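Student: Just need the structure, nothing else, for what follows:
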Amino acid sequence: MSLGYIANRTGFPEQAVAYHQHALALFRELGDTSSEADVLEQLGHSLTSIDVIRARQAWEQALKLYEAQHRGPNADRIRADLDTLPTAVPPIR
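Tutor: Model (predicted):
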């Protein structure tokens, strides 16, 4: 997860997504839903400059997990992040 964060912060969002997806697969395999939610949150941040629809999906998954885990501040942060995303994608011209 840290490699993904660093890659995204240093301007390599595609590499960050790859790191996050790898971490996500590992945490899911381990059944670690707390870390899964954290990775989904970071994945959403990395995806915002690449694919807004996938970013929204990642954050919505993270939100569900945070709510189920009673992690209120984390859920609130995700709700705020979701509010920053456009609700509709403009048509390609």
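Student: rest of the way, CA atoms for contacts and neighbours
Tutor: OK.
Student: residues touching residue 91, list them.
Tutor: Taking CA atoms under 8 Å, 6 or more residues apart in numbering as the contact definition, residue 91 lies against nothing.
Student: I'd like the structure of this one too, to check against the first:
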Amino acid sequence: MKLVHLALVLQVIYILLMTFFNFVRIYVMDHYSVYLVAFFELFLGIASFICGLLGAIKKESIGLSIIIMIFGLFICVFFVFIYLLGEAGIPPAIPWFYSE
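Tutor: Next up is the predicted model:
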């Protein structure tokens, strides 16, 4: 399997997790911890970015590799905005940048 296809599979898993299987995310957040969901989403973003980068280095579908890298970077930035930054006086879900 090409790295580009693996990255596409990871991104499809991320999109399905955010849309159709959102109830699974909410269940895990409520019953276990937000860390499991957050780090799984971060793993999907970093892994797809690295697969896209390696695909571009190996020259496997350069255009698709660049799109995959951009979307993987968007997933990582989304992680920062959702889980690490507070909003309107509400503390962040993962308080790495702020003391409690």
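Student: And the TM-score between them?
Tutor: The TM-score (TM-score structural alignment, normalised by the length of the first structure) is 0.52; 61 aligned residues with a CA RMSD of 2.2 Å.
Student: in the first structure, which spans are strands?
Tutor: Secondary structure of the first structure (DSSP state E): no strands located.
Student: where exactly do the helices run in it?
Tutor: Assigned by DSSP state H, the helices in the first structure fall at 2-9, 13-30, 33-47, 52-68, 72-84.
Student: Give the aligned equivalent of residue 7 of the second structure in the first structure.
Tutor: When the two structures are superposed using TM-score structural alignment, residue 7 of the second structure falls opposite residue 37 in the first structure.
Student: thinking again about what came up before, out of the helices of the first structure, flag the one nearest residue 90 of the first structure.
Tutor: helix 52-68 (11.4 Å; CA to CA).
Student: neighbours around residue 64 of the second structure, how many?
Tutor: 16 (other CA atoms under 10 Å).
Student: oh, I was asking about residue 32 of the first structure
Tutor: Burial measure for residue 32 of the first structure: 12 neighbouring residues, criterion other CA under 10 Å.
Student: does residue 7 of the first structure really touch residue 16, like I thought?
Tutor: Yes: here residue 7 of the first structure lies in contact with residue 16, judged by CA atoms under 8 Å, at a distance of 5.0 Å.
Student: hmm, back to that, got a list of what the closest residue to the match of residue 7 of the second structure other than its chain neighbours touches?
Tutor: Excluding the flanking residues, the one nearest residue 37 of the first structure by CA to CA, 6 or more residues apart in numbering is residue 62, at 4.6 Å. Applying CA under 8 Å, 6+ apart to residue 62 of the first structure gives the contacts 36-38, 40-41, 75, 78.
Student: need the residues you listed in JSON lines with neighbour count, can you?
Tutor: Converted to JSON lines, the contacts of residue 62 of the first structure look like this (neighbours: other CA atoms under 10 Å):
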{"residue": "36", "neighbour count": "24"}
{"residue": "37", "neighbour count": "26"}
{"residue": "38", "neighbour count": "19"}
{"residue": "40", "neighbour count": "25"}
{"residue": "41", "neighbour count": "26"}
{"residue": "75", "neighbour count": "23"}
{"residue": "78", "neighbour count": "22"}
